[in-house]
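K.L.:
pasting the structure only:
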């Protein structure tokens, strides 16, 4: 009897343990399923928010392109910082999300790709670039080496029609350091053309000082301050005003119209935020419309 009782007790104990184990197992599986469901729902929600944020960013980009097209239709002869395109849009609630953005005029900067023309190295633009490097703290000898290095890079890639696309690509050219590229970033651009017609109404003081012979940086800042009060009407107006300071410019260096703009748009929806950079080309002669064409775009 005693052994039967012990066996029965052991079997009952084992049954209880198995039951508890089964309950624990089921509870664990249920917890995992609920957790996975939560992750899946968060993933789906995140994907949805990201898609909505991208849609808002595209809407903001279309708005920017429309502003540029409207500006050209209303005043195709001149571009300056007093126009609607130059106004930054602060974070603004829209469609259950938020968006902001700004347009920067790239035609007021020195075009790195103009260092080489169809027939070969462009000595005039190389001289401007060397001076611009010097104004950014690069010693004269080093500045000439850097300018030559960019020309050699462009000449080497010319058979494949490869140009610099982004200013940061300078880092792949011998001699350029992150510090130099950072300092240059507000004064130069990598545009899809060999031309270097600088908009005098939007050019920074450093660019003016580099492109106008004998123009000091202090006087360039004075010219910029005067310009921002009264915009240059055309290249002749710039020439006349510089003549008052006993300075001369080449007529082919400057204009007062802009072709290239960098649009930076930001959009937020739910838990997702999108930042997009787009280089726009507003050239009705090429595209048959004032609606700016997209040269490249980056989603960051």
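P.N.:
All right, it came through fine. No experiment lies behind these values; they were computed from the predicted model shown.

K.L.:
going forward, measure contacts and count neighbours with C-alpha atoms only.
P.N.:
Will do.

K.L.:
measure residue 258 to residue 186 for me?
P.N.:
16 Å (CA to CA, to the nearest Å).

K.L.:
How about residue 37?
P.N.:
From residue 37 to residue 186 the distance is 48 Å (CA to CA).

K.L.:
Which strands and helices lie in contact with the helix or strand harbouring residue 4?
P.N.:
Assigned by DSSP states H and E, residue 4 belongs to helix 2-74. Under the contact definition 3 or more CA pairs under 8 Å, 6 or more residues apart in numbering; DSSP states H and E, helix 2-74 sits against strand 97-105, strand 260-269, strand 272-281.

K.L.:
and the shortest one, what other elements does it pack with?
P.N.:
Same thing as strand 97-105. Strand 97-105 packs on helix 2-74, strand 89-94, strand 260-269, going by 3+ CA pairs under 8 Å, 6+ apart.

K.L.:
out of these, deepest packed?
P.N.:
strand 260-269 (a mean of 24; mean count of other CA atoms under 10 Å).

K.L.:
Can you check what angle separates that one from strand 97-105?
P.N.:
170 degrees (axes from the mean of the first three to the mean of the last three CA atoms, to 10 degrees).

K.L.:
try it against this one:
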């Protein structure tokens, strides 16, 4: 009897020990689960806070864009030469403190560039190569130091990318050329929406893009851009050479810009009267492509807000009445 009781008590102790181990194991599992749950909760809170911070920074950037629109209209309407008088090459730079950060903005004239989309003309919704524009592009490349052959190849490839047909121009590139690449793709056969698309066009290597980028831009239409005589920089002289063509060398173009009157040119007729153009017979269409008012502005806005940073670049187009509209918007680094 004693032996049976001993076995019973011993068995009960074993069961109690097993139950204790089981409880301890459950507590450990629950503790780990709770730790993981709290960690996930903390991560979710941080993520939600970061998203909210980024959204607020983005809204501040859009607010900066709205201020840039108002500033662009003010510059156009009150004093068309304000950029030239106020160091227009650097543009208008402003900074505003925020509760938790700062917003910085720069507004500069974006009129002085070669519109890539102007390489084609629109006829009944069809884009066809504009030979005169192609020649202007070739002259631009030559003024920058490219050989005529290289500039012609770039102009042809770029025009083929934009025109509506699939027939390659001499030295150009169409679907067949891009289909042989890996990965393969097709020519757009339409206007560019952003200058970053240049990376897809044959011949526009990173080196070529970096070389030409300061002189190129993309607008929503195929219309050539009217240069602003009052904000042209000496380094922009190749754009003037490309426009005028034969008879104007780079040195004369630089002189016309460098010798701009202190108060700027009153009108384009005053600009064309500069001695650099003496003896040149200029078509009225060429003369009309230089003005003394900005046609577009670039607004570069940077927002630092707590741990978020937002970069916004907007292109603002100006109508004949001075009204400004956003025609392109690109958000940059956000981290």
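P.N.:
Yep, that arrived. As the structure is a prediction and not an experimental result, all values here were calculated from the model.

K.L.:
Quick TM-score on the pair, please.
P.N.:
Laid over one another, the chains give 0.85 as their TM-score (TM-score structural alignment, normalised by the length of the first structure), with 293 aligned residues with a CA RMSD of 2.9 Å.

K.L.:
got the helices and strands packed on strand 97-105 of the first structure as CSV, with distance to residue 284 of the first structure columns?
P.N.:
Below are these laid out as CSV (distance: least, CA to CA, whole Å):
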stretch, distance to residue 284 of the first structure
helix 2-74, 9
strand 89-94, 26
strand 260-269, 12
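
K.L.:
rewinding a little: of residue 258 and residue 186 of the first structure, who's got more company?
P.N.:
residue 258 (25 against 16; other CA atoms under 10 Å).

K.L.:
and the more buried one, what pairs with it in the second structure?
P.N.:
In the second structure, residue 258 of the first structure lines up with residue 294, judged by TM-score structural alignment.

K.L.:
Next, the contact list for residue 110 of the second structure, please.
P.N.:
Neighbouring residues of residue 110 of the second structure by CA atoms under 8 Å, 6 or more residues apart in numbering: 294-298, 315.

K.L.:
Repeat the analysis, applying 7 Å as the threshold.
P.N.:
Shown in contact with residue 110 of the second structure (CA atoms under 7 Å, 6 or more residues apart in numbering): 296-298.

K.L.:
Tell me the secondary structure of residue 286 of the first structure, please.
P.N.:
Following DSSP: H, G, I helix; E, B strand; the rest coil, residue 286 of the first structure is assigned to helix.

K.L.:
Just give the number of residues close to it.
P.N.:
10.

K.L.:
How about residue 123 of the first structure?
P.N.:
Other residues near residue 123 of the first structure come to 13 when the count uses other CA under 10 Å.

K.L.:
where's the closest residue to it other than its chain neighbours relative to residue 75 of the first structure, distance?
P.N.:
Excluding the flanking residues, the one nearest residue 123 of the first structure by CA to CA, 6 or more residues apart in numbering is residue 115, at 7.6 Å. Residue 115 of the first structure sits 31 Å away from residue 75 of the first structure, going by CA to CA.

K.L.:
Between the two, which has more neighbouring residues?
P.N.:
Counting neighbours by other CA under 10 Å for residue 115 of the first structure and for residue 75 shows that residue 115 has the greater number, 27 against 11.

K.L.:
what do we get in the second structure for the more buried one?
P.N.:
Looks like residue 115 of the first structure aligns to residue 119 there (TM-score structural alignment).

K.L.:
ok, that match - contacts?
P.N.:
By CA under 7 Å, 6+ apart, the neighbours of residue 119 of the second structure are 129-130, 133-134, 159.

K.L.:
Repeat the analysis, applying 10 Å as the threshold.
P.N.:
127-137, 155-156, 158-160, 162-163, 191, 222-224 (CA atoms under 10 Å, 6 or more residues apart in numbering).

K.L.:
sec struct for residue 82 of the first structure, please.
P.N.:
coil.

K.L.:
So what does it match up with in the second structure?
P.N.:
In the second structure, residue 82 of the first structure lands on residue 85 (TM-score structural alignment).

K.L.:
what's the closest non-adjacent residue to that match?
P.N.:
residue 263 (6.5 Å).

K.L.:
I figured that neighbour hits residue 82, correct?
P.N.:
Yes: using CA atoms under 10 Å, residue 263 of the second structure makes contact with residue 82 at a distance of 9.0 Å.

K.L.:
More neighbours: these two, which one.
P.N.:
residue 82 (20 against 11).

K.L.:
Surely the more buried one and residue 108 touch.
P.N.:
No: counting by CA under 10 Å, residue 82 of the second structure does not reach residue 108; the two are 11.1 Å apart.

K.L.:
Contact partners for residue 273 of the second structure?
P.N.:
Residue 273 of the second structure neighbours (CA under 10 Å, 6+ apart): residue 256.

K.L.:
Without its sequence neighbours, what residue ends up closest to residue 70 of the second structure?
P.N.:
That would be residue 324: by CA to CA, 6+ apart, it lies 7.7 Å from residue 70 of the second structure.

K.L.:
quick one: residue 199 of the first structure from residue 109 of the first structure, how far?
P.N.:
Taken as CA to CA, the span from residue 199 of the first structure to residue 109 of the first structure is 8 Å.

K.L.:
Now for residue 263 and residue 82 of the second structure: what residues contact both?
P.N.:
residue 230.

K.L.:
which one in the first structure is aligned with residue 270 of the second structure?
P.N.:
Using TM-score structural alignment, residue 270 of the second structure sits opposite residue 237 in the first structure.

K.L.:
What's the separation between its match and residue 231 of the first structure?
P.N.:
Taking CA to CA, one finds residue 237 of the first structure at 9 Å from residue 231 of the first structure.

K.L.:
And for residue 195 of the first structure?
P.N.:
23 Å.

K.L.:
which residue lines up with residue 12 of the first structure in the second structure?
P.N.:
Match for residue 12 of the first structure (TM-score structural alignment): residue 16.

K.L.:
Please name the residues that touch its match.
P.N.:
Residue 16 of the second structure sits in contact with 10, 22, where contact means CA under 10 Å, 6+ apart.

K.L.:
Mind doing that once more with 7 Å?
P.N.:
Contacts of residue 16 of the second structure (CA under 7 Å, 6+ apart): none.

K.L.:
any idea how far it is from residue 10 of the second structure?
P.N.:
10 Å.

K.L.:
Could you do residue 99 of the second structure as well?
P.N.:
Where residue 10 of the second structure is concerned, residue 99 of the second structure sits at a distance of 71 Å (CA to CA).

K.L.:
Any idea how many residues pack against the match of residue 82 of the first structure?
P.N.:
15.

K.L.:
Same question for the one 3 residues further on.
P.N.:
The burial count assigned to residue 88 of the second structure is 18, neighbours taken as other CA under 10 Å.
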